[in-house]
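>>> got a structure for you, letters missing:
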């Protein structure tokens, strides 16, 4: 989705608006709705906080910035993954875990 959304908005402003929307989504998921579990997000939407951090990492890597998964998650989460799990993650039922396997396969696993 690299085409300009609104021809009345210049490309730099569009980038800034998109970045602002991303930051607001991040704040919403990391501060306002810590009760929403990643597994529930993945099962319902096909993406979760980890996906957002991975997309951040991929964008950095594409621009020649070395960043691994742990670094990207810490940047996105504002803490280590272990800290997030300790503070916010709850145990998922076997049913949710089974749904997750399907959602992960459909949305994350490389299909090549």
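Sure thing, it's come through. As the structure is a prediction and not an experimental result, all values here were calculated from the model. Numbering: from 1, shown residues only.

>>> only C-alpha atoms for contact and neighbour calcs from this point on.
OK.

>>> Tell me the secondary structure of the residue most central in space within the chain, please.
Geometric centre of the chain, nearest residue: residue 52, 1.7 Å, by CA atoms, centre = their mean. Here residue 52 is helix, with the state taken from DSSP: H, G, I helix; E, B strand; the rest coil.

>>> And for residue 83?
Looking at residue 83 with three-state DSSP, the answer is helix.

>>> Likewise for residue 100?
helix.

>>> returning to that earlier point: how far away is the residue nearest to the centre of the chain from residue 23?
Counting by CA to CA, to the nearest Å, the gap from residue 52 to residue 23 is 11 Å.

>>> try this one side by side with the last:
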């Protein structure tokens, strides 16, 4: 993508991000903990990254507004409708991933 000008690259990145959000919205059965176990990020991470990007650009964006955007609805509503209690197996897998990260960063 190095051959693309900055504006085109930014437009492509933005389109890919919007598609990722649509994909996540279409797959609400994929729980945040599953994303954290497999990919080390979740919908909340995307929200935080949006806030950080806004800060870098000097734009105001609070976390709750970013979360509403990423989830496509208020977070509490999404949580009530779609979030399931993490299973003991999911929690164990998450802790194992976190331990591996700590070991690799030492």
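Received, thanks. On a predicted model such as this, the values are computed, not experimentally measured, just so you know.

>>> ok, the residue nearest to residue 41 of the second structure when sequence neighbours are not counted - how many residues close by?
Distance criterion CA to CA, 6 or more residues apart in numbering; nearest residue to residue 41 of the second structure, sequence neighbours excluded, is residue 35 at 5.9 Å. When neighbours are defined as other CA atoms under 10 Å, residue 35 of the second structure has 14 of them.

>>> I'd like to know how far the counterpart of residue 61 of the first structure in the second structure sits from residue 49 of the second structure.
By TM-score structural alignment, residue 61 of the first structure lines up with residue 55 in the second structure. Per CA to CA, residue 55 of the second structure is found 10 Å from residue 49 of the second structure.

>>> do the same with residue 86 of the second structure
24 Å.

>>> Please identify the buried residues of the lengthiest helix in the second structure?
Ranked by residue count, the top helix of the second structure under DSSP state H comes out as helix 6-26. By 16 or more other CA atoms under 10 Å, the buried positions in helix 6-26 of the second structure come out as 21, 24.

>>> cool, and stretch 78-90 of the first structure?
Quick answer for stretch 78-90 of the first structure (16+ other CA under 10 Å): 80, 81, 84, 89.

>>> Pull up the aligned stretch in the second structure for that stretch.
Going by TM-score structural alignment, stretch 78-90 of the first structure sits over residues 72-84 in the second structure.

>>> In contact with the residue nearest to the centre of the first structure, which residues?
Residues in contact with residue 52 of the first structure (CA atoms under 8 Å, 6 or more residues apart in numbering) are residue 76.

>>> Could you do residue 72 of the second structure as well?
Listed by CA under 8 Å, 6+ apart, the contact set of residue 72 of the second structure reads residue 25.

>>> now with 10 Å?
Counting by CA atoms under 10 Å, 6 or more residues apart in numbering, residue 72 of the second structure touches 21, 22, 24, 25, 66, 78.

>>> Can you find the partner of the second one in the first structure?
Counting by TM-score structural alignment, residue 22 of the second structure lines up with residue 27 in the first structure.

>>> quick one on the thing from earlier: for residue 111 of the first structure, state which of the buried residues of stretch 78-90 of the first structure is nearest.
residue 81 (26.5 Å; CA to CA).

>>> Tell me if I'm right that the closest one and residue 74 touch.
Yes. Between residue 81 of the first structure and residue 74 there is a contact at 6.7 Å, judged by CA atoms under 10 Å.

>>> how close does residue 79 of the first structure sit to residue 30 of the first structure?
10 Å.
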